[in-house]
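# Using only what follows, build the 3D model:
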Amino acid sequence: EDWLELGMVVGGTKGCFVDCVGVLGSCVDFRGEGLFREVCGRRGGWRSSWMMAVGVVNAVQTQQKPGSWEYVKEVRELAASFCDTTHQSRDAFWEVIKNEAQEAAAEEPLLASFLFATVINHGSLHSALSFHLANQLSGPSFPSTLLMEICMDVYEAEDIFCQAIRCDLAAVLERDPACTRFVDALLYFKGFSALQAYRVANYLWRKQQYPLAQYLQSQVSKELQVDIHPAATIGPGFFMDHATGIVIGETAVVGKNVSMLHHVTLGGTGKSHGKRHPTIGDGVLLGAGATILGDIEVGEGAQIGACSLVLEDVPPHSTVVGVPGRIVGRPGTAVPAFNMRHEIRE
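The predicted structure is shown next:
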């Protein structure tokens, strides 16, 4: 009861109040529930918060258990629909993610408070994402509240951001067998976090807010070890597996549904201004440690082998390996970024 009263007093906010319930986790018994309802009644209008708090410590009943292989197969089949930006589709996708968070909180009560504050307490995906990025990237001289407000403003500015976030998130679950829930990708996969922070910085750059965009890029590089220039162009459905050490230069262009692994570099050559970084076509797969330099084009559906050095144009639907890179065959599928297979086929 002391914990529950403290939650009401500290800050007097729904977040602080329910946060204490999250600490208690599944230990909230009938007496705690009664007091919670009583205090909610005194404070007024918190019925929905109570229901959400109960959801944190109780698994949501779904057709398939989130995280199971059956669940992964089911949501992978629906992944394309998650990129739909209609209001109904957005709400349905967000409900899936919140249900996963509730299931995760039931599995591990020690994370109940974190999951409530970061996911379940939010009304939309972009709100939860803004909150999470702000906590990851804020610093002593740049508070998380201000950074969250900036992210929220950017994500709400253009509808294309809603589509890109969902396509990027769906890509993680589709292409990474280590990911079994959308909420895990949202919270724990730094490639996704770095990409969404880039999308904010890119918007700021296009609005000529250069210092703020560069500050955000610097924080991402320092905290997440991913360096994407805010002026680069990256399409939706982009997947960075592991992500550590990825560098994407200022004039690089990355198409739709591209996959790359850690330590990939899309770098420039020379010191002149203008286009000096690669253009990567749709559906390309870039293996770990691949380096692509200069104003060259990697055609759609191409595959670049791990640790290859590419200095010349790559035709569409071809496989390149070696230092320097040479064409050795064709990928086994039209869109190698989707199946993530790195075998060399002649």
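# CA atoms for contacts and neighbours, from now on please.
Noted.
# Centre-most residue in this protein?
For the chain, the residue nearest the mean C-alpha position is residue 192 (3.0 Å; C-alpha atoms, centre = their mean).
# Second input sequence below; structure requested for side-by-side comparison:
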Amino acid sequence: MGLALPAESASLWNTIRREAVVVAAAEPALAPWMHEAVVNQSNLASALAQLIATAISSNRDEKTVTRRIAERAYRDDPSLIEIATLDLRAPLDRDPACPGPLHVLLHFKGYIALQAHRISHRLWKGGQTELAREFHGRITQALHVSIHPSVTIGGALFIDHGTGVTIGEGVVIDEDVSILQEVTLSSLPECHAGAPRIGRGVLLSAGAIVLGNVYIGDFAKIGAGSLVLASVPSGYTAVGVPARLISSASDARPALTMDQFLP
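Purely as a prediction, here's the structure:
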């Protein structure tokens, strides 16, 4: 999946803003927040900068600095907004309980944690490693999602629920992946041979743990609570502790359908 076109980002933002106006009119108690978070913002980049700063800052000065860092990142690298659009569309396509894009933007902490990570990753690649680590620490503390700044993540990632997700240094995740709560991806503590690489369209079910220099092939499915210590071929399902291959996946695109049925 390629990056979203600027017109797609603008169209999605217009939809979000219209939804916020409706909510503000229907629920007066929410009107100040709808205006601060969405209605008074000029575009998705502005709204994300505001929401990230609000989510991971503990005081007004910290919030101001964080917002400026986010705004600078979006200004200097427009692809961050294009990929944020793909990430926002992912739960709309995959979560039947999701009422709309405004809900994702304001209430899916996995989405905000992911966008904050993308800024920390940009800082990391640019040599601002201490600032990237600070972002990482604040994201982890505030949102209970820990993604090391070195982690490379493709577009249209869906972090469902988000609590307890831990992704360690050096992990690489391809596009169209879905991750549920309490998933851990990390190198082995006693081994520095490498970190997991997650292929395109993989579904990582709740509580799954993937450790070491292993590759999870495209469109594979990892069952809930499984411990994966060896590579999984493309299209296969792995389940158990330690995980074993039980068959080719019955669903050709498990991350998109979110089908956690085990054949």
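# And the TM-score, once the two are fitted together?
Put the two chains on top of each other and the TM-score (TM-score structural alignment, normalised by the length of the second structure) is 0.96; 263 aligned residues with a C-alpha RMSD of 1.6 Å.
# Would you map the helices across the first structure?
Along the first structure, the segments classed as helices by DSSP state H run 2-9, 14-24, 30-43, 47-56, 69-77, 87-107, 112-115, 125-137, 144-157, 159-175, 182-188, 190-206, 210-224, 336-339.
# Quickly note the distance from the aligned partner of residue 212 of the second structure in the first structure to residue 147 of the first structure.
Counting by TM-score structural alignment, residue 212 of the second structure lines up with residue 294 in the first structure. Relative to residue 147 of the first structure, residue 294 of the first structure is positioned 34 Å away (C-alpha to C-alpha, to the nearest Å).
# repeat for residue 222 of the first structure
As for residue 222 of the first structure, its distance to residue 147 of the first structure is 16 Å (criterion: C-alpha to C-alpha).
# and if you look at residue 53 of the first structure?
Residue 53 of the first structure sits 26 Å away from residue 147 of the first structure, going by C-alpha to C-alpha.
# Also residue 283 of the first structure?
Relative to residue 147 of the first structure, residue 283 of the first structure is positioned 33 Å away (C-alpha to C-alpha).
# Between the helices of the first structure, which one is closest to residue 276 of the first structure.
For residue 276 of the first structure, the closest of those is helix 190-206, at 18.2 Å, according to C-alpha to C-alpha.
# related to what we said a few turns ago, which one of residue 222 and residue 147 of the first structure has more residues nearby?
Just comparing residue 222 of the first structure and residue 147: by other C-alpha atoms under 10 Å the higher neighbour count belongs to residue 147, 20 against 12.
# how about the more buried one, what's its partner in the second structure?
Checking TM-score structural alignment: residue 147 of the first structure goes with residue 66.
# counterpart of residue 176 of the second structure in the first structure?
Residue 176 of the second structure maps onto residue 257 in the first structure, by TM-score structural alignment.
# cool, residue 31 of the second structure as well?
Correspondence of residue 31 of the second structure to the first structure, assessed by TM-score structural alignment: residue 112.
# what's around its match, how many residues?
30.
# Likewise for residue 102 of the second structure?
22.
# which residues touch the closest residue in space to it that isn't next to it in sequence?
Nearest residue to residue 102 of the second structure, sequence neighbours excluded (C-alpha to C-alpha, 6 or more residues apart in numbering): residue 16, at 5.1 Å. By C-alpha atoms under 8 Å, 6 or more residues apart in numbering, the contact set of residue 16 of the second structure is 38, 101-102.
# Burial check on the alignment partner in the second structure of residue 196 of the first structure, number of neighbours?
In the second structure, the residue paired with residue 196 of the first structure is residue 115, using TM-score structural alignment. Counted with other C-alpha under 10 Å, residues neighbouring residue 115 of the second structure total 23.
# re the thing from before, in this structure the residue nearest to the centre of the first structure contacts residue 182, no?
No - with contact defined as C-alpha atoms under 8 Å, residue 192 of the first structure does not count as touching residue 182 (10.8 Å).
# The match of residue 212 of the second structure is in contact with residue 313, isn't it?
No - Residue 294 of the first structure is beyond contact range of residue 313, at 9.7 Å (criterion: C-alpha under 8 Å).
# which one of these two has more residues nearby?
Neighbour count, other C-alpha under 10 Å: between residue 294 of the first structure and residue 313, residue 294 has more, with 21 against 15.
# mind checking what residue 134 of the second structure lines up with in the first structure?
So, by TM-score structural alignment, residue 134 of the second structure is matched to residue 215.
# Show the contacting residues for its match.
Applying C-alpha under 8 Å, 6+ apart, no residues qualify as near residue 215 of the first structure.
# Now do it against residue 205 of the first structure, distance only.
According to C-alpha to C-alpha, residue 215 of the first structure and residue 205 of the first structure sit 11 Å apart.
# Repeat that for residue 134 of the first structure.
Separation of residue 134 of the first structure from residue 205 of the first structure (C-alpha to C-alpha): 18 Å.
# on that earlier part again, joint contacts of residue 192 and residue 182 of the first structure?
Both residue 192 of the first structure and residue 182 are in contact with 169, 172, where contact means C-alpha under 8 Å, 6+ apart.
# you'd agree residue 225 of the first structure is up against residue 244?
Yes - between residue 225 of the first structure and residue 244 a contact is recorded at 5.4 Å, counting by C-alpha under 8 Å.
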